[in-house]
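In: Please work out how this folds:
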Amino acid sequence: HSTMTSTLRRLGEDIFKGVVTKGLQDNSFEHSVESKPKTAAFFKSSSLPLRFLSTLIVLKTVTQADLLAQAFDSLCLDLKADEGKNLFLECQAVPVVLSHLKVSSKGLLSSAIDSLLQMTVESRFLQPFLEVCSCSLFFRTCSVLLRGPKLDLHILEKLSIILQKLSKIKSNKKLFELFTVHLMLQEIQRTTHPEHAFLCINLNSTLFNLGLTKCNSLAASANP
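Out: All right, here's what the predicted structure looks like:
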């Protein structure tokens, strides 16, 4: 297992850095001549599909924080385009991103959520994305995250946007309950200072969608 992990990590690093290939020999001359070595670009390719897939491989296999940070930067940038959003769904990228959605990855946690947030922008890819996130893996990951040490306010705000959109899908109520996410959101709502209006609005709206609170002016104004 350790050998396989090491091999995959090296593969990811090669994809990140690019691979130098030797030039082909030209035997048409009396003395064979080799052309200059070329670097095969993957992660830094100008081709979006190749770059996108390479980015996901890096996120899946590499452990170096600085390389992962650059990979998330690239992912977030590519997700601004419709083609990137489509590739995100086609390549089943959600589990790859979720693997970095943990408190222990403090430096990467915000970047991981940012990439998911890019998918929540109103577009034809939003509903398919929400359906992909309507699963045990996503809610279990959120549950573990919310149970951990106190989350940064900005992380909570970003996560609340995604959960609010997921709460609009009626069948997700059982997932909120199964992983006690609804209880944690209620506790956060109870302890959040009213001055953090954006978070309060999303929490109220989410709990209202789950039938756990009466609609109020804040909830009514959130994501109409």
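
In: can we go C-alpha only for contacts and neighbour counts from here?
Out: Noted.

In: just the helices in the chain please.
Out: For the chain, the helices defined by DSSP state H cover 2-17, 48-61, 65-78, 82-90, 94-98, 106-119, 126-133, 136-147, 153-166, 173-178, 181-191, 197-209, 217-221.

In: Could you export those as a markdown table, including distance to residue 25 and mean neighbour count?
Out: Shown next, in a markdown table, are the helices of the chain (distance: least, C-alpha to C-alpha, whole Å; neighbours: other C-alpha atoms under 10 Å):
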| stretch | distance to residue 25 | mean neighbour count |
| --- | --- | --- |
| helix 2-17 | 24 | 16 |
| helix 48-61 | 27 | 21 |
| helix 65-78 | 34 | 18 |
| helix 82-90 | 37 | 17 |
| helix 94-98 | 40 | 17 |
| helix 106-119 | 44 | 20 |
| helix 126-133 | 48 | 16 |
| helix 136-147 | 51 | 17 |
| helix 153-166 | 54 | 19 |
| helix 173-178 | 60 | 16 |
| helix 181-191 | 62 | 16 |
| helix 197-209 | 63 | 23 |
| helix 217-221 | 68 | 14 |
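
In: Export the ones you listed as JSON lines, with columns for distance to residue 23.
Out: Converted to JSON lines, the helices of the chain look like this (distance: least, C-alpha to C-alpha, whole Å):
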{"stretch": "helix 2-17", "distance to residue 23": "18"}
{"stretch": "helix 48-61", "distance to residue 23": "22"}
{"stretch": "helix 65-78", "distance to residue 23": "28"}
{"stretch": "helix 82-90", "distance to residue 23": "32"}
{"stretch": "helix 94-98", "distance to residue 23": "35"}
{"stretch": "helix 106-119", "distance to residue 23": "38"}
{"stretch": "helix 126-133", "distance to residue 23": "43"}
{"stretch": "helix 136-147", "distance to residue 23": "46"}
{"stretch": "helix 153-166", "distance to residue 23": "48"}
{"stretch": "helix 173-178", "distance to residue 23": "55"}
{"stretch": "helix 181-191", "distance to residue 23": "56"}
{"stretch": "helix 197-209", "distance to residue 23": "57"}
{"stretch": "helix 217-221", "distance to residue 23": "63"}
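
In: Next, the structure of the following sequence, for comparison with the previous one:
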Amino acid sequence: QLLPVAVEQLQWMPFVNAELHMPVIKCIYWSIRQLDTGIQHATMTATMRRLGERIFKGIVSKGHPRAPSEQSTESNPKSAAFFKSSSLPLRFLSTLIVLKTVTQVDYLAQAFDSLRIDLKTDEGKALFLEYQCMPVILSHLKVSSRGLLSSALDGLLQMTVESDSLQPFLEACSNESFFHACSALLRSSKLDIQMLENLCVILQKLSRIRSNKKMFVLFNLHEVIQELLRTTNPDHAFLCINLNSILLNLGLLRSNSLISSLST
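Out: Got it, this is the predicted structure:
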């Protein structure tokens, strides 16, 4: 019931203090996230799409919505930028809303590109954790759209860079939902080498966490990785190193075997 009202309220944003934009967008974001586990999501498709498009494009108004028409034409245009805002927190949260609501591939591609750039900053990484982004990204980790999949993996790869956010990020990935998605991806024949490399970098980091071994076993990822290692062209050295490292961390490969593979 809240979201249709929120969509209509966005038209007023150019006329309110810009400091109020963030609380409104934050409220919309968490409302959308609440729908993740509800049956209402299907019935809200049109509203969600309209919301996402307005967040993506921003709001431009030539006059106050309730002002007389003759005054409106004389007013200077006012605008409220969300996805294209210069404020990283507002832009970041708006990007997540776009990723959750729109279906247009070109909008999604731009959203992932913005996310990847913002995740290069420590502030972006902190926001990723604060807004519990993994479920948002997880919905795009599918082979059905390779372009978006590549962009989603590129974004996640930024989170694996050594920083204060790395360990909390790995913990956010240490669950059945993420490992199930990884299992489906690794079993697909549609991933190119770059996608495999990015995915295996993430899995290599996760394999360092001892408690994650049960996740690798639960989804038979260790067997998939062993088969990948057997069939991967040795020329793809970076991929082979990460595959070997995963198996070593899982206790399925002797350290001298890894050293041997690195020297060949």
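
In: Show me what residue 12 of structure 1 aligns to in structure 2.
Out: Under the alignment by TM-score structural alignment, residue 12 of structure 1 pairs with residue 52 in structure 2.

In: and what of residue 159 of structure 1?
Out: Aligned counterpart of residue 159 of structure 1 in structure 2: residue 199 (TM-score structural alignment).

In: That match reaches residue 153, doesn't it?
Out: Yes - with contact defined as C-alpha atoms under 8 Å, residue 199 of structure 2 counts as touching residue 153 (6.8 Å).

In: check contacts around the counterpart of residue 175 of structure 1 in structure 2.
Out: Aligned counterpart of residue 175 of structure 1 in structure 2: residue 215 (TM-score structural alignment). Going by C-alpha atoms under 8 Å, 6 or more residues apart in numbering, residue 215 of structure 2 touches 174-176, 179.

In: same deal with residue 40 of structure 1?
Out: Contact analysis of residue 40 of structure 1 by C-alpha under 8 Å, 6+ apart lists 18-21.

In: Can you tell me how far it is from residue 32 of structure 1?
Out: Counting by C-alpha to C-alpha, to the nearest Å, the separation of residue 40 of structure 1 from residue 32 of structure 1 is 23 Å.

In: Ok, residue 94 of structure 1 next?
Out: Taking C-alpha to C-alpha, one finds residue 94 of structure 1 at 49 Å from residue 32 of structure 1.

In: swap in residue 195 of structure 1?
Out: Distance, residue 195 of structure 1 to residue 32 of structure 1, using C-alpha to C-alpha: 74 Å.

In: neighbour count winner among those two?
Out: A direct count of neighbours by other C-alpha atoms under 10 Å for residue 195 of structure 1 and residue 32 places residue 32 higher, at 11 against 8.

In: Could you verify my assumption that the more buried one touches residue 25?
Out: Yes - when contacts are counted by C-alpha under 8 Å, residue 32 of structure 1 is listed as touching residue 25 (6.1 Å).

In: residue in structure 2 matching residue 128 of structure 1?
Out: Under the alignment (TM-score structural alignment), residue 128 of structure 1 maps onto residue 168 of structure 2.

In: Its match against residue 129, yeah?
Out: Yes - contact criterion C-alpha under 8 Å: residue 168 of structure 2 and residue 129 qualify, at 7.4 Å.

In: thinking again about what came up before, in structure 2, which of the contacts of residue 40 of structure 1 still touch?
Out: Comparing the contacts of residue 40 of structure 1 with structure 2 on both residues aligned by TM-score structural alignment, their matches' C-alpha atoms under 8 Å, the contacts found in both are 18-20.

In: Stretch 117-125 of structure 2 aligns to what range in structure 1?
Out: Counting by TM-score structural alignment, stretch 117-125 of structure 2 corresponds to 77-85 in structure 1.

In: any idea how far the residue most central in space within structure 2 lies from residue 46 of structure 2?
Out: In structure 2, the centroid-proximal residue (C-alpha atoms, centre = their mean) is residue 137; its distance is 3.1 Å. Distance, residue 137 of structure 2 to residue 46 of structure 2, by C-alpha to C-alpha: 21 Å.

In: ditto for residue 3 of structure 2
Out: Taken as C-alpha to C-alpha, the span from residue 3 of structure 2 to residue 46 of structure 2 is 11 Å.

In: Same question for residue 65 of structure 2.
Out: Separation of residue 65 of structure 2 from residue 46 of structure 2 (C-alpha to C-alpha): 23 Å.

In: Equivalent analysis for residue 258 of structure 2, please.
Out: For residue 258 of structure 2, the distance to residue 46 of structure 2 (C-alpha to C-alpha) stands at 53 Å.

In: Closest to residue 79 of structure 1 out of the kept ones among the contacts of residue 40 of structure 1?
Out: Closest approach between these and residue 79 of structure 1, by C-alpha to C-alpha: residue 18, at 22.0 Å.

In: my guess is that closest one meets residue 51, correct?
Out: No - Residue 18 of structure 1 is not in contact with residue 51 according to C-alpha under 8 Å; the separation is 11.2 Å.

In: Need the residues touching each of the two.
Out: Residues within reach of residue 18 of structure 1 and of residue 51 at once, by C-alpha under 8 Å, 6+ apart, are 42-44.

In: Can you say which of the residues you listed are buried?
Out: Buried members of those, counted by 16 or more other C-alpha atoms under 10 Å: 42-44.

In: Just the closest of those residues to residue 106 of structure 1, please.
Out: Lowest distance from residue 106 of structure 1 to those (C-alpha to C-alpha) belongs to residue 43, with 23.5 Å.

In: Cool, thanks, talk later.
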